[in-house]
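Chemist: Predicted structure and sequence below. I'll ask about it afterward.
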Amino acid sequence: MFIMTYQMEERRREKNAKRIKAIFAVLLTAAGAVIASLSTKTDTPWYQSLTLSPLQPPPSVFGIVWTVLYVLLAISFALVATQHKPRGSAVFGYILNIILNALWSPVFFLMQEPLPALFIMLALLVNLVILMRNVWPSCRAAMYLLIPYLAWLCIATVLNVSVVAFN
């Protein structure tokens, strides 16, 4: 009887720990999204004066795409964080990715520095590829959820390069 109670209590603690890790992953991702969103200013005279790529989607597309991407990123992070023994390199990779992503918008829009923003974007891409490689062995579903994010970052990099080249 005592052993069954102990095992049930242990399972309950493990479930609670997983919930806390998942909540942490989602909240951290959401915080990065809020920082990026609050610092994205497309209505400023500086931004309006830029020559943009002909491939530039309308501003409304960015909000939709980034919302979907942040949801996928949060789910992916939560899947990895809640594993029995998550790889530290993967967790660190998610955190670094969220920080780099949150930095890009203030550097580009608020500081009005497209070239340093491009370097952040390149670091973000490198980090994401490494993150995907680190996530693959332990949680393939989490890695697959990052593929749309990688595709969009490639598009965003082209757009950032265009701003640097045309202005």
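Modeler: Great, that's in hand. Numbering: from 1, shown residues only.

Chemist: When you work out contacts or count neighbours from here on, use the C-alpha atoms and nothing else.
Modeler: Noted.

Chemist: what's the helix or strand for the residue most central in space within the chain?
Modeler: The residue lying closest to the centre of the chain (CA atoms, centre = their mean) is residue 98, at 4.7 Å. Per DSSP states H and E, residue 98 falls inside helix 88-105.

Chemist: do residue 51 as well
Modeler: For residue 51, there is no host helix or strand (DSSP H and E).

Chemist: ok, which stretches of the protein are helices?
Modeler: Assigned by DSSP state H, the helices in the chain fall at 2-38, 45-49, 59-81, 88-105, 114-135, 140-145, 147-166.

Chemist: Just the residues contacting the last one, thanks.
Modeler: In other words, helix 147-166. Applying CA atoms under 8 Å, 6 or more residues apart in numbering, the contact partners of helix 147-166 are 50-53, 55-56, 69, 73, 114-115, 117-118, 121-122, 125, 128-129.

Chemist: let's bring in a second one:
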Amino acid sequence: MLDRRGQMADGVAVRRGKDWRPIWAAAGWAVVVAMGGGLLTEIGPWYRGLIKPSWQPPDWLFGPAWTLIFALSASAGIRAWEASRDLADRRAVVIAFVANGVLNVLWSLLFFKLHRPDWALIEVVPLWLSIAALAWICWRRSRLAGWLLVPYLAWVGFAAYLNLTIVRLNGPFG
């Protein structure tokens, strides 16, 4: 990395004394999770045929909402990483983000690809809990990092209620 004078150290380039690895890692993970969920989200005949509540947001709103959520989550990850005291602290942040990302993509797989909103409804509980845990882990390192995850927590809480309503209106599945 480059030291403050622009010298190379440890074989990793750092610009103006800032380590860019956490930024690239957080942004990269956010893109991987967003793409994973996006590729599994099929808005086709099956989804269009579901009875949905009148209060469901329009389909076009989900893309911008998730983009904002992923940007805020990546920012929270960067802040928590930078505020971590040691490697164990950083490892906890990474594990929490990875677990949450896997659960996030799994929900899309269950709901959209496997056409099992009932299974997705069960899975949304650990997903929501993983966001709460992630917010707590980040908040302990950086108050702002924790607060940046509140919209994600709220959105998934809303999505869980929407999921429940779709199950009630359309079940049973399978």
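Modeler: Sure, I can see it. Predicted, not measured: the structure shown is a model, and the values here were computed from it.

Chemist: What would you report as the TM-score here?
Modeler: The TM-score (TM-score structural alignment, normalised by the length of the first structure) is 0.85; 161 aligned residues with a CA RMSD of 2.4 Å.

Chemist: picking up where we left off before, how about the nearest residue to the residue nearest to the centre of the first structure, chain neighbours excluded?
Modeler: Of all residues not flanking residue 98 of the first structure in the chain, residue 32 sits nearest, at 5.6 Å (CA to CA, 6 or more residues apart in numbering).

Chemist: Please look at that neighbour and residue 101 and confirm they touch.
Modeler: Yes - Residue 32 of the first structure lies in contact with residue 101 (CA atoms under 8 Å); the separation is 7.0 Å.

Chemist: Of the two, which one has the most company?
Modeler: A count of neighbours by other CA atoms under 10 Å puts residue 101 above the other of residue 32 of the first structure and residue 101, at 22 against 19.

Chemist: Please pull up the equivalent of that one in the second structure.
Modeler: Using TM-score structural alignment, the partner of residue 101 of the first structure in the second structure is residue 104.

Chemist: burial measure for the closest residue to that match other than its chain neighbours, as a count.
Modeler: Excluding the flanking residues, the one nearest residue 104 of the second structure by CA to CA, 6+ apart is residue 127, at 6.4 Å. When neighbours are counted by other CA under 10 Å, residue 127 of the second structure registers 26.

Chemist: Who are the contact partners of the equivalent of residue 127 of the second structure over in the first structure?
Modeler: Aligned counterpart of residue 127 of the second structure in the first structure: residue 124 (TM-score structural alignment). If you count contacts by CA under 8 Å, 6+ apart, residue 124 of the first structure has them with 97, 100, 101.

Chemist: Just send these back as CSV, with distance to residue 80 of the first structure too.
Modeler: Output for the contacts of residue 124 of the first structure, formatted as CSV (distance: CA to CA, whole Å):
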residue, distance to residue 80 of the first structure
97, 14
100, 19
101, 19
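
Chemist: which among the residues you listed gets closest to residue 45 of the first structure?
Modeler: Of all those, residue 45 of the first structure sits closest to residue 101, with 23.7 Å by CA to CA.

Chemist: Tell me if I'm right that the closest one and residue 36 touch.
Modeler: Yes - counting by CA under 8 Å, residue 101 of the first structure does reach residue 36; the two are 7.2 Å apart.

Chemist: Could you find the closest non-adjacent residue to residue 22 of the first structure?
Modeler: Closest to residue 22 of the first structure by CA to CA, 6+ apart is residue 78, at 4.6 Å.

Chemist: Residue 138 of the second structure matches what in the first structure?
Modeler: Here residue 138 of the second structure is matched to residue 135 in the first structure, going by TM-score structural alignment.

Chemist: do you know how far its match is from residue 83 of the first structure?
Modeler: 11 Å (CA to CA, to the nearest Å).

Chemist: Ok, residue 152 of the first structure next?
Modeler: 27 Å.

Chemist: Could I have the PyMOL command that selects the buried members from the contacts of helix 147-166 of the first structure?
Modeler: Typed into PyMOL, the next command selects the buried ones out of the contacts of helix 147-166 of the first structure (criterion: 16 or more other CA atoms under 10 Å):
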select buried, resi 52+69+73+114+115+117+118+121+122+125+128+129
